[in-house]
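Student: this one's structure only:
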């Protein structure tokens, strides 16, 4: 476990295609481009159990820190909403790295980001793998489904979205910030009970000791309440024609109870949904082998095609 929890386990690169320094891991260069997009409160570290196995399977794995997270800079324009993240990733992967198409994987905030990316830049996202994330709402298609997350698990949402400055001021020290973030991995029951050992929680929360970045990370929540926090309208829509593999960690107490069925309604070209036993919100860490093997199998034709080239 010691090696797994090293921040320098993978070599990082940096680029500034959108006017700020964005840091990312890239392994398996020359393979099928695979973009791993973290959520909140996460950084690229949440993918530490996925990068090496997926690179070994034949993918060129690209795992960035979104603007305002981890080792990346805060957005210079002050926006940290879904469209900003989507445009950043397109500039990084298409503009800087030169990939015309990509398979995108995301959960939590990363889910809306890759959905936006797939519709904002048609044809760029060849396939998606989606788990435990927000979805566009369709009243007719989702009639009768449990579409509201448990209220007791959602109390964080309003202060982060409507009074972010006050909340950031309350979290006045690195230790206070990390303790706040730690609750999302433990007592708030996003993850399956016991999924994160104390040293793993420490590893995931360390980047959130930075006050400016924690404040910036609230931007996605602010954008759901305030038009002033939106750089532009999101491109998320239902239905989304992108072929999508849907996974679901049902121990999650913050996402929609019927996420899997809702996602099936949103993505007509879906595979699954597949429910993952004893897994909650952080699928890429809690069910790493299941995610890695599912992505590899689902993209087997792409991997075989790349090997023949």
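Tutor: That came through, no problem. Everything numeric in this text was worked out from a predicted model, so none of it was measured.
Student: hey, let's count contacts and neighbours off CA atoms from now on
Tutor: Fine.
Student: and stretch 301-309, how far out from the chain's middle?
Tutor: 27 Å (CA atoms, centre = their mean, to the nearest Å).
Student: Tell me if residue 103 really is in a strand.
Tutor: Yes - applying DSSP: H, G, I helix; E, B strand; the rest coil, one finds residue 103 inside a strand.
Student: How many residues are close by it?
Tutor: 24 (other CA atoms under 10 Å).
Student: and the comparison structure, right after this:
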């Protein structure tokens, strides 16, 4: 079996670092916040052995990829454009698209906006997009008095400074807090931030690293944020702009074959309105191949916490697509 190889690809005026392995139909793996291509390292082998060509980019603003200075360069249309451009740059006409956390909305929107390019789409943690009636930052500002983490991340320079002071410690605490190993459940861990203290102050220091997130994994991840968190946080600063830009697709649904996987201890599926949406997905999603897959004891870092179960679900789903 070939090794994972790394190179740079120019897409839409930005240079993206990609990791790739294997031959066969293309599968694009899209990471979330605060991650990198490395969050998929346990998926490369199984997907390659199943007969697929696997490519995981550092998305714009992350890792070794370019970090445009303009905040407005991180809208959902730019991010989908990167996926579309990447498929073309890799010499393919169509691909399977899989995303986790922020990568999931990018994957879902790629399928929503360009279904002609998507053989199948899978989202981990974050369910498919159904555009609300008001801008999301404004809605959460009103609901939680500005304490919801989206609003905290959207403030220029604030979370950038907090996470950037000691990236390795910030990442270690954040990954433990949102994992299935942390005490409490998703329902009682709404991500609210005390603006006076910041977010990390409320997160306990884990006594030991979990088996699924080793010191080596932490080293690789911390290194990918050596130039800071601003590019990654700029994604959150476009949430209301994305709501405006996606108005033409209000009420539209994802039509390609699809799969949704989440952990029962993940805080994201417990966000306001999410449980009700997940319950309705089989009726709302014409391409959903099976009931949403709920992983017992799994927190937010789906493919890292439960690699074997996620790999089995992905391989079965990809093989089921025409």
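Tutor: Alright, I've got the coordinates. Predicted model only: the values in this text are computed from it and were never measured.
Student: Now the TM-score, please.
Tutor: The TM-score (TM-score structural alignment, normalised by the length of the first structure) is 0.78; 273 aligned residues with a CA RMSD of 2.8 Å.
Student: Residue 274 of the first structure looks like it's in a strand, true?
Tutor: Yes - under three-state DSSP, residue 274 of the first structure falls within a strand.
Student: measure it to residue 70 of the first structure for me?
Tutor: From residue 274 of the first structure across to residue 70 of the first structure, the span is 30 Å (CA to CA, to the nearest Å).
Student: These two: which is more packed in?
Tutor: residue 70 (26 against 14).
Student: isn't that one right up against residue 207?
Tutor: Yes - with contacts counted by CA atoms under 8 Å, residue 70 of the first structure reaches residue 207, the gap being 5.3 Å.
Student: Mutual contacts of these two, please.
Tutor: Counting by CA atoms under 8 Å, 6 or more residues apart in numbering, the common neighbours of residue 70 of the first structure and residue 207 are residue 43.
Student: what are the ranges of the strands in the second structure?
Tutor: 5-11, 14-21, 26-30, 53-57, 95-100, 118-124, 258-263, 293-295 (DSSP state E).
Student: These into a markdown table, with extra columns for distance to residue 150 of the second structure?
Tutor: Shown next, in a markdown table, are the strands of the second structure (distance: least, CA to CA, whole Å):
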| stretch | distance to residue 150 of the second structure |
| --- | --- |
| strand 5-11 | 28 |
| strand 14-21 | 25 |
| strand 26-30 | 20 |
| strand 53-57 | 24 |
| strand 95-100 | 17 |
| strand 118-124 | 19 |
| strand 258-263 | 20 |
| strand 293-295 | 25 |
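Student: closest to residue 172 of the second structure out of the ones you listed?
Tutor: strand 95-100 (18.7 Å; CA to CA).
Student: Trace that closest one over to the first structure and give me the residue numbers.
Tutor: Alignment note (TM-score structural alignment): strand 95-100 of the second structure is matched to residues 102-107 of the first structure.
Student: Count the residues that sit near residue 69 of the second structure.
Tutor: Count around residue 69 of the second structure with other CA under 10 Å applied: 12.
Student: no, scratch that, I was asking about residue 45 of the first structure
Tutor: Neighbours of residue 45 of the first structure using other CA under 10 Å come to 27.
Student: Show the contacting residues for the aligned residue in the second structure for it.
Tutor: Mapped onto the second structure by TM-score structural alignment, residue 45 of the first structure lines up with residue 38. Neighbouring residues of residue 38 of the second structure by CA under 8 Å, 6+ apart: 217, 220-221.
Student: likewise residue 25 of the first structure?
Tutor: By CA under 8 Å, 6+ apart, the neighbours of residue 25 of the first structure are 10-13, 44, 61-64.
Student: Tabulate these (CSV), appending distance to residue 167 of the first structure.
Tutor: Listed next are the contacts of residue 25 of the first structure as CSV, based on distance: CA to CA, whole Å:
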residue, distance to residue 167 of the first structure
10, 33
11, 34
12, 31
13, 32
44, 24
61, 35
62, 32
63, 29
64, 26
